[in-house]
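Asker: Below are the sequence and a predicted model; questions follow.
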Amino acid sequence: MTLPGQPQLHLRDQSLYLEDVPLAPLAREHGTPLFVYSEGAMLAALASYQRGFEGRDALICYAMKANANLAILKLFVNAGCGLDIVSGGELERALAAGAPPERIIFSGVGKTRAEMTRALEIGIGCFNVESEAELDVLSTVATGLGRTASVSIRVNPDVDAQTHPYISTGLKGNKFGIAHDRALDVYRHAASLPGLKVVGIDCHIGSQITQLSPYLDAMDRVLDLVNAIEDAGIPLHHIDFGGGLGIDYKGDTPPEAATLWQQLFAKLDARGYGDRRIVIEPGRSLVGNAGVCLTEVLYLKPGEAKNFAIVDAAMNDLPRPAMYEAFHQIVPLEARDGRTAATYDVVGPVCESGDWLGRDRLLDVEPGDVLAVLSAGAYCMSMASNYNSRPRAAEILVSGNAARVVRRRETIEDQLRAEQDLSQA
C-alpha cells in the first residue's frame, strides 16, 4: 500500500519503504533525526510540469528556498531546470550545482548591492524586482559595472490565494511586489533608467495553493497589465507566473501540475499570448512529498489532559508546525502486533511550548520506536537551525534500492568552529 501524499512511500512486510529502500535500517545506521528523500518522487513531480509545458516556450526554475541541498539542485539542473534564488548564498549554491547563469532568476524583496554586483558579474538571466527603490539601486550598480541588468517587475495582483496568511504573497497588505494600479508607471520608470533592460513581468501570489481559481484570476489581471505595458511601447519577452502549487499534507487535493497548466495555457491562448515565453518557479510541489523525517521516540509521558510522545526531532528540525501550525502525517516505521494505540501529542525536546510536530495523533508506539514525519521535503531542512545548540540532521537521497548520504550530520565542532573564545584571543 502507498500512503496519501507520498507516492514513493509504501508498506512492505509491515515495514515502511521509500522507493525500494527500507527506512528502519537507515535510522539504525545513520541515527535520528534523519531526512530521507526520494529521487523518483522529485522527478515524477517535475515530469508533470514538463508534460504541461510540452510544445511551449517555457523555463522551469526550481525555487531552491524549498530545499537547497546540492544533490537536489544538481538533480533538477541535470533534468533541464533553471534555479530561482533569493540571496547571495543561494546564488553560490546554484553555481556550485552547475546551473548556467543565464537560467538563474534572482527574486526577493531585499537584494543588497553586493548581491546585485555578484549576480551581474556572472551574468544571471533576470532580476525579479520588487520595488521602485530596488530599480534605482540596481540601475546604479549596473551602470557602475558597465553592465545591463535584465529585469522583470513583480506585480502584486491583489488576489487571495486562499492559503495560510504567512505564505500569502499576492494581497495589498503583503510586502511583495508592486501594486497592480502602480505597475504601468513603474514600468515606464524602469524603461527610462540606464543599465536596465525590461524583459518580463512577474507574479507570485502565495504558497500551498490547492485551487485553480486564484491562478486564473491572477493570470487575467497580469495579462491586462501586459497589454497596457506593451501599448505604452515597452515590449515584454516573458511572463513569469511564479510557483505556489500545493501538495497533499492532510488529504489536500491540489490540481496536478499538468492539469493546472493545460487550463492556464487555454486562457493564454484565448487572450492571444499562447506563444509568449513562460517562466515558473515551483518549489514545494517538486520536493515536499518526496521527503520524510525519521525520529526516535524517547519517552511516553501520560497526563491528565494530554499524553505526550517525546521524540528526538524538534522545531529546529521541522519548523513548519511551530511557524504555521502546519500538519504533517506521522506514522511508525514498523507495524507492531498486540499493542494498544493511544492519542499523543508528538513533541520534541526543545525548551519551547511551541516545540510540537503533531497534535492528537493515534499511535501504537513505545520508547525506541522510530516514527516517520511525512511530506517533509520542503521548508524543513532549508529552515532548520541550531537552536538549543542542536546539530542539524543528516540527509539521505534514495534512488531505487540505493541510498546515498547527501549531507552528513552536523557536530558540535561544526557549530563552534566560527566562534571566538575571547579567553584565547
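Answerer: All right, it came through fine. Numbers count the residues shown, from 1 in each chain.

Asker: contacts and neighbour counts: CA atoms only from here.
Answerer: Noted.

Asker: give me the element the nearest residue to residue 129 once chain neighbours are set aside is part of.
Answerer: Spatially, and ignoring its direct neighbours in sequence, residue 129 is nearest to residue 153 (4.8 Å; Cα to Cα, 6 or more residues apart in numbering). Of the helices and strands defined by DSSP states H and E, residue 153 is found in strand 149-156.

Asker: Which neighbouring elements make contact with the helix or strand following that strand?
Answerer: The helix or strand immediately downstream of strand 149-156 is strand 178-179, counting by DSSP H and E. Other helices and strands packing on strand 178-179, by 3 or more Cα pairs under 8 Å, 6 or more residues apart in numbering; DSSP states H and E, are strand 149-156.

Asker: and the strand it packs on, how far from the chain's centre?
Answerer: Centre-to-centre, strand 149-156 and its host chain are 21 Å apart (Cα atoms, centre = their mean, to the nearest Å).

Asker: That strand packs against which elements?
Answerer: Counting by 3+ Cα pairs under 8 Å, 6+ apart, strand 149-156 packs on strand 126-129, helix 132-145, strand 178-179, strand 196-202.

Asker: quick one, it and strand 196-202 angle?
Answerer: Relative orientation of strand 149-156 versus strand 196-202 (axes from the mean of the first three to the mean of the last three Cα atoms, to 10 degrees): 30 degrees.

Asker: what residues does strand 149-156 touch?
Answerer: With Cα atoms under 8 Å, 6 or more residues apart in numbering as the test, strand 149-156 has contacts from 120, 125-130, 138-139, 142, 169-172, 176-180, 183, 187, 195-205, 222.

Asker: between it and helix 132-145, how many degrees?
Answerer: Going by the same axes, to 10 degrees, strand 149-156 makes 180 degrees with helix 132-145.

Asker: and here's the other structure:
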Amino acid sequence: MSGDGDGGASVRRLADWDADRLRALAEEYGTPLYVDDLARVRANHARLAAAFPDAEVLFAVKANAGAHVLRALRDAGAGAECASAGELARALDAGFDPADVHYTAVNPPAEDLDYAVSVAAAHPALTVTAGARDTIERLDERGFSGRFCLRVHPGVGAGHSESVSTGKDAKFGVPADEAVEVLADADSRGFDVVGVHAHAGSGIANDQLDEHARVVATLANVARATATDLDLEFVDVGGGFGVPYHEDEAPLDLDAVAERTRDALDGVDATLTIEPGRYLVADAGVLLTEVNTVKRVSESVIAGADTGMTTLVRPAMYGSYHPIRSLVADDRPTEEVSVVGPVCESTDVLGEARDLPAPERGDLLAVGNAGAYGVEMASQYNSRPRPAVVALDGGESGVARRRETLADVTHAEDTADTYQEP
C-alpha cells in the first residue's frame, strides 16, 4: 500500500491504495474479494486513542467481526462492544479480556440472553448493558447479579441516514426521564450498576457535533442525578464517528469531537467510554470486483460486475455512496458509468454515473471504504456464495476468510434431519 497504511493521516482515500498490489491480490485470490489492511486499522486506533487519551475504547464488533481485525485491535489495546451472543463469542474467541468487553444487545432473544448471563457468571468482569425494563426483569429471572450498564434513550439522533439515527429511535434505551428510577431498580435487584450508555447514531459528521454533544449532556445529567446513590465507573457515549465516503468530503475533526465530548461531561466523575466501529475499519478495507459485461443503452454505459448487493448491501439498503476506482491503465477516455451487480434486483447498483475509464470486460474495479459493514452484511441471497477476505499486514497477505462454495450455500439443508430426498 502506498500512503498511510501504518501512518497517522486522518483519512485514506481510495486513490491511496496501490493499484499494482490490488491487481496482484485479485490475480492470486480471485474476485469478488474483500481486502483488509491491518496496519491501517492500527493507525486509526492510535489516532483515536490520542484524541481521547483518558477514554476506554471499545471496538463495535458489528462493523467487522473478522478474527484478524479483532486480534489486531485487541493487541492495539482496544476492548470490544458486542451487540449479539455471536459477537460476544467471537470477541472472547479472539482473546479479549472479559473486563474489556461490553454486551449491549437490543431486545436480545432468549438464547442470546442465556448465553450472556452464563458468560457473565463465568467471567464476572464482563459488563452487560440493557435498554428496557423488560430486559432487566429477564436478567433478574436468570439470576444475573453482575456488572450492569443502562442504555438511555436521549431523544436526539445523528448519522449518515435516518435508518441509523438510533438516538431518535425509541427502540434503543430507556427514556432519559426514567433513567434514574430504572437504575435504582437495577441496583435494588442486586445488579452491580457500573455505567450508563447512549448512542447518537452511525456516521456522525462534522456538522452533527451539536447533536452528539446533546446526547453526551443527557448522559451527564443522568450520571449527576445518581451520584449520591450510585458510584458509576463509566459514561459510555457510544461511537458512530463518521468517515468521508465522498472523495471531496473532509475527514471528521476528531479533536473537535473529543473537546465537545469532554465539555459535555464536565463535572462527571467517571471514565469516558467510546465505541467506535466504522472509524477504525472503514477506510482499511476495499472490495475488488471484475467487470464481466459492458452494455451501452442510449446515453448510458453500464458495467456489469461479479459482485453486487449480496456482497456490499449498503448502496441498496441505505442509498450509501462508496467511491469506485478502475484499476486499468489511465490512458482510456473517461465516461459516466453505472456499475451494477449480478443480482436480479433493480437496486443492485454499486454506483451510478461515475466518471471512469471506458469499461471493458476483464477490468478490475476497487470499491472504497468497504471495511465497515461490508462482509458483515453480506448474504447468500440468490443462493450466491459469500466472498473471500484477505488480510494485509505490511508486506504479508493471507486468506482471513475463505470464499464460500455452492456446497456452503446448501450445507444447512443438506445436513438437516428432515425433508431429505428419499
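Answerer: Alright, I've got the coordinates. Since the structure is predicted, the reported quantities are computational estimates derived from the model, not experimental observations.

Asker: and the strand holding residue 153 of structure 1, which stretch of structure 2?
Answerer: The alignment of strand 149-156 of structure 1 onto structure 2 (TM-score structural alignment) spans residues 146-153.

Asker: So residue 298 of structure 1 belongs to a strand, correct?
Answerer: Yes. The assignment for residue 298 of structure 1 by DSSP: H, G, I helix; E, B strand; the rest coil puts it in a strand.

Asker: That one matches what in structure 2?
Answerer: Checking TM-score structural alignment: residue 298 of structure 1 goes with residue 292.

Asker: Apart from its chain neighbours, what residue comes closest to its match?
Answerer: Of all residues not flanking residue 292 of structure 2 in the chain, residue 361 sits nearest, at 4.9 Å (Cα to Cα, 6+ apart).

Asker: Does that neighbour belong to a helix, a strand or coil?
Answerer: Relying on three-state DSSP, one would call residue 361 of structure 2 coil.

Asker: Identify the residue of structure 1 aligned to it.
Answerer: In structure 1, residue 361 of structure 2 lands on residue 367 (TM-score structural alignment).

Asker: ok, now how distant is its match from residue 311 of structure 1?
Answerer: Distance of residue 367 of structure 1 to residue 311 of structure 1, computed by Cα to Cα, to the nearest Å: 9 Å.

Asker: what's the answer for residue 397 of structure 1, then?
Answerer: Taking Cα to Cα, one finds residue 397 of structure 1 at 23 Å from residue 311 of structure 1.

Asker: Compare these two (neighbour count), which wins?
Answerer: residue 311 (26 against 21; other Cα atoms under 10 Å).

Asker: list the contacts for the more buried one?
Answerer: 295-299, 346-349.

Asker: Please pull up the equivalent of it in structure 2.
Answerer: Under TM-score structural alignment, residue 311 of structure 1 pairs with residue 305 in structure 2.

Asker: now swap in residue 166 of structure 1 and tell me
Answerer: Using TM-score structural alignment, residue 166 of structure 1 sits opposite residue 163 in structure 2.

Asker: Same check on residue 283 of structure 1?
Answerer: So residue 283 of structure 1 corresponds to residue 277, using TM-score structural alignment.

Asker: hang on, isn't its match packed against residue 238?
Answerer: No. Contact criterion Cα atoms under 8 Å: residue 277 of structure 2 and residue 238 do not qualify, at 9.7 Å.

Asker: ok, average deviation of the strand holding residue 153 of structure 1 from structure 2?
Answerer: Compared with structure 2 after fitting, strand 149-156 of structure 1 has a mean deviation of 1.0 Å; criterion: mean Cα distance after the TM-score superposition for structure 1.

Asker: could you pull out the helices for the stretch 201-350 of structure 1?
Answerer: 213-231, 257-270, 284-287, 320-324 (DSSP state H, counting those that start in this stretch).

Asker: In structure 2, what stretch matches stretch 322-331 of structure 1?
Answerer: Residues 316-325 of structure 2 are the counterpart of stretch 322-331 of structure 1, counting by TM-score structural alignment.

Asker: which residues sit against the matching stretch?
Answerer: So stretch 316-325 of structure 2 is in contact with 14-15, 161, 163, 245-247, 309, 314-315, 347-351, 354, 356, 365-370, going by Cα under 8 Å, 6+ apart.
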